[in-house]
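Trainee: Any chance you could fold what I've pasted below:
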Amino acid sequence: MEYIVRGLSFLIIPIIVSGVLAFLRQPKKAEKGKVYLPKFFVILGLITSTIFLIPTLITAFLDEPIWVPILFFAFSLLGASFIIAFVNCRVSYDEDGFVAKNFFGVKRKFTYDQVTAIKENMHEDYICIGKRKVMIDEVSVGGIEFIAYVRKRYRTIHKGQALPKIHKTKHDIFNGNVDDVFGFMFAYIMIGVVIVAFAIFLVWHIYGNPCTVDNTIEQEVSFTSCIAKDDEIVLTSTDNKLYKIRFIGEGFNSDEIKSVCDGKTLLTTYSKEVTPDDEDDYYSIKAILNGDAYLLSFDETNRWHQEEYWPLLFFPIVFAIVWGAYVAGSIIVGRNPKRFSKKIIKLFFKDGYVKY
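Mentor: Just a heads-up that it's a prediction; the model follows:
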C-alpha cells in the first residue's frame, strides 16, 4: 500500500504543477504602465518556504547528517526566491521610457530610442537594448501590453519600421532554430549534475565510508545459534537479538565462528543497527573479536561491501552515455532541423519549439 501511495504522489505532482502554470497563464488585468509577476508568486513562496523551513529547524536539532537540514534550507530559499522575484522583478513605463528592476533590485532606466530588437521565446520575450536585455515572462501581468507599447513607440520613432526580431544569440547552441534555448540548456545541465551527483554518492557509499571502530557499535555478546545461508550468516544472541554477517566473500571459513556460538563464549562485536521495513531489525556485524584475535576483520567486511556494490557504478556510467548521446543528438537536430524528418525531430523536441 505504501508503494501505491508513493506512486500516486509522484503522479499528482506534475498535475499540480500543470495546474499552477495554467492558472498563472490566465490573462489578468494589469495596472496601467506596470509589469509585474502575479500575486500567486507570494502565496507559492510563503507556502514553499514554510513547508521546508519547518523540517530544516527540526533536523538541525536532531541527530541528522549536516546535509539534511542544508538540503531542506535550500528548498526553503527556493520558495523565498518567488517572493523576492515578485517584489523586485518589475517594469514601469510611460511615454518617455521605462524602468526595469531585476531580481536583485537593481534599477535601470531606458528610453524607447535605445531599444534595438526583440527576441521571442516560447515562454518569455526579451526587449534588447544594445547588449542589455529586459526579460518579460509569459506569466507577467501587463507584459503583453508593455511589449505592444514598445513596438508602437519603436514604429513611431523609426518612421513605421517594425521592431527587429533576433532569432539567434551569441551562445545559441541551436543556431536560432529552437525556442527557449535557456530552458533546454538548463535541463541538460541539471540532469547532468544529477547524474554526476549520483555517481559521486555511489563512489562515496562504496569506497569512501569504510566501517571502523569509530563508526560502529561495540558490544559484548554471546551467541546461541549460527546459521549460514546464501551469502550471509545469521546469529542469535543469548538475549534473542538478531545479528547478521552480510555479503560474505568466497573462501571465508565460518566454522570458527560457529564453534564459539555456544551461549557461553563472550565475543566483542562491532556492528551497525539496521531497521528494514520488510523484516525484523538486526545488527549488521562488521568485525568480531574473540579475546585479541579477529574472527572477522573490518578489512574483510569492507572488501565484501565493495565487491557487492561496485557494479552499481555502471548505472551512472550508462546514464551519462545515454544522456550525452541524447544531448548531442538534440543539438545536431536543433542546429539543422531541415535535414531531419519530423519523426526524428519529435524525439528531441515538442511541437512548436523548432522553427523549420
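Trainee: When you work out contacts or count neighbours from here on, use the C-alpha atoms and nothing else.
Mentor: Noted.
Trainee: Now do the nearest residue to Cys128 once chain neighbours are set aside: how many residues are near it, please.
Mentor: Closest residue to Cys128 apart from its sequence neighbours, by C-alpha to C-alpha, 6 or more residues apart in numbering: Ala117 at 5.1 Å. The number of residues packed near Ala117 is 19, by other C-alpha atoms under 10 Å.
Trainee: Next, the buried residues of the host helix or strand of Thr48.
Mentor: Assigned by DSSP states H and E, Thr48 falls within helix 40-60. By 16 or more other C-alpha atoms under 10 Å, the buried positions in helix 40-60 come out as 41-42, 44-46, 48-50, 52-53, 55-56, 59-60.
Trainee: With stretch 328-348 instead?
Mentor: By neighbour count on 16+ other C-alpha under 10 Å, the buried set for stretch 328-348 is 329-331, 333-335, 337, 345, 348.
Trainee: Same list, these, but as a markdown table with secondary structure and distance to Leu242 please.
Mentor: What follows is the buried residues of stretch 328-348, written out as a markdown table (DSSP: H, G, I helix; E, B strand; the rest coil; distance: C-alpha to C-alpha, whole Å):
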| residue | secondary structure | distance to Leu242 |
| --- | --- | --- |
| Gly329 | helix | 53 |
| Ser330 | helix | 54 |
| Ile331 | helix | 56 |
| Val333 | helix | 58 |
| Gly334 | helix | 59 |
| Arg335 | helix | 62 |
| Pro337 | helix | 63 |
| Ile345 | helix | 57 |
| Phe348 | helix | 52 |
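Trainee: Following up with a second sequence; could you model it the same way so I can compare the two?
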Amino acid sequence: MKFDKADNFRIRPLRRMVQIAFLLITLWIGIEFAIFVSQLEKGGHPTISRPPGVEAFLPISALISLKYWILTGVFNEIHPSALVVLLIILATAILLKKGFCSWVCPVGWISELLSGLHKIVFGRRENLPRWLDYPLRSLKYLLMFFFVWAVFGQMNLESLRSFIDSPYNRVADIKMLKFFLEMSATTFWVLIILVFLSILIPYFWCRYLCPYGALLGALSWLSPFKIHRHRESCIDCSKCTRVCPSYIDVHKANAVYSDECHSCWRCVDACPVKDTLYFSITRRKIKLTRISYAVLIILFFVLGTALAQITGHWQNSISLDEYRYHIRHLNDSAHGHNRGQVSEYGNSRQYEQQLEK
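Mentor: The predicted model follows:
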C-alpha cells in the first residue's frame, strides 16, 4: 500500500531541501537567542522573546528531564522543550529508524559535506578496514551507555530535582551559547581535528563518536519499517551497497536491520531496477514513498512542537529578572558544573533571595 503516487523525485534533492530547512530554522533560533542574551547582558529589555527551540542543544538536561518525567509524571518547567524535542527524536527513531540523522540533524548535514570533500581529495571513498572499523564504532555506544548509566543508573529522585533546579541547569542554554561564541583554544582545536578526521574518514563523528546516534540506532531496532530487497528482481549490481554511507551490504540483505542504517534512501535511488528496494513493513504490506517519508519526518516535529505549545510544555518558567541575575553571576561557582556531584549543587533558590532584595 502506497501513501502517495508522486514518487518520481530523486531522494537526494528532496532530502537536501528538508535538511536545509531544518538548518535554517536552527540558525534562526541560534541568532535569536544570541540577540536575546546580548540585550539582557546590556541591561535592556529584550526586543525579542527567548526561542524555546534552543533547548534542543541540551541533550543531557533533556535526558535527566526524561527520567524525572518517568518517575513523577511531571514535565519540569526549567527546560521543557528540551524534553519535547528529545521525545520527538526518539519517536522518529522508533517508527522511521535513524531518519533524524540524515534528514534533520545539522551535524549530519555537515558530515555529508565533509564526506564530499573526502571524495574530492581522494577521488573515491576510502573505508577503514573492518578490524579497525568495528572497535571504533563501539566508542559511540560506550559514550551512550555512560550517559544513560549516569542518569538512569546513578541519579535518584533527589539528585534529579537538585540538578533540574540548580543554577547551572537554569543557565545551561546560556552556557551552551557561550561555549560556541567564546570558544576556548582547546575547543577550537578539538573541532578542527574532528573536521580533519571527517574529511579523512567520512562521517567520522556520526559513525564513531555520536552518542545520540548510538541511542537512535538502538531504538531503530524497534522500527517496523526496513529497507527491503526484492530478491527476484535484484540483478546483483551492488550499486546500493557502494553508495551506502554506512557501508551496509544492502545487496546481500533481504531486509536491512542494521542499527547503522539512517534511512537516507541512497540505496533506493541507486537501484536501477524499479521497486527492487523499498522502505516498508514486512515485504510491501505498507510501503512508504520518498515524499511520504519526508512528510512524516516533518510532521513529527511540527505536530510535536504544536502539541507542546498547546499543553503548556514549550516555554520555560524563568523570568527576565531571573535571567538577568544569572547572567550577572554566570561565572560564580554556584553556576558551575560540579562534575556529576549533583547532590552538591547547593541552594538552588539563593537567587530568589537576591531578587527580593
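Trainee: Superposing both, give me the TM-score.
Mentor: Laid over one another, the chains give 0.25 as their TM-score (TM-score structural alignment, normalised by the length of the first structure), with 139 aligned residues with a C-alpha RMSD of 6.4 Å.
Trainee: out of the buried residues of stretch 328-348 of the first structure, what pair is the most spread apart?
Mentor: Arg335 and Phe348 (12.1 Å; C-alpha to C-alpha).
Trainee: What count of nearby residues applies to Arg328 of the second structure?
Mentor: Close neighbours of Arg328 of the second structure, defined as other C-alpha under 10 Å, add up to 13.
Trainee: which residues touch it?
Mentor: By C-alpha atoms under 8 Å, 6 or more residues apart in numbering, the residues touching Arg328 of the second structure are Glu41.
Trainee: Please name the nearest non-neighbouring residue to Glu273 of the first structure.
Mentor: Tyr283 (4.5 Å).
Trainee: From what I see, that neighbour and Tyr270 are in contact.
Mentor: No - in this structure, Tyr283 of the first structure is not within contact of Tyr270 by C-alpha atoms under 8 Å, at 9.1 Å.
Trainee: Neighbour count: those two, which is higher?
Mentor: Per other C-alpha under 10 Å, whichever of Tyr283 of the first structure and Tyr270 has more neighbours is Tyr270, with 25 against 20.
Trainee: ok, now which ones touch the nearest residue to the more buried one once chain neighbours are set aside?
Mentor: Closest residue to Tyr270 of the first structure in three dimensions, ignoring its sequence neighbours and counting by C-alpha to C-alpha, 6+ apart: Glu218, at 4.7 Å. Glu218 of the first structure sits next to 268-271 when contact means C-alpha under 8 Å, 6+ apart.
Trainee: buried ones in whatever helix or strand Leu66 of the second structure lives in?
Mentor: Assigned by DSSP H and E, Leu66 of the second structure belongs to helix 59-72. Neighbour-count burial for helix 59-72 of the second structure, counted by 16+ other C-alpha under 10 Å, picks out 60-68.
Trainee: Same check on stretch 285-293 of the first structure?
Mentor: For stretch 285-293 of the first structure, by 16+ other C-alpha under 10 Å, it's 285-289.
Trainee: Give the burial count for Pro211 of the second structure, as a bare number.
Mentor: Other residues near Pro211 of the second structure number 22, with proximity taken as other C-alpha under 10 Å.
Trainee: And it, how far from Val148 of the second structure?
Mentor: According to C-alpha to C-alpha, to the nearest Å, Pro211 of the second structure stands 10 Å off from Val148 of the second structure.
Trainee: Equivalent analysis for Tyr325 of the second structure, please.
Mentor: Counting by C-alpha to C-alpha - Tyr325 of the second structure and Val148 of the second structure are separated by 32 Å.
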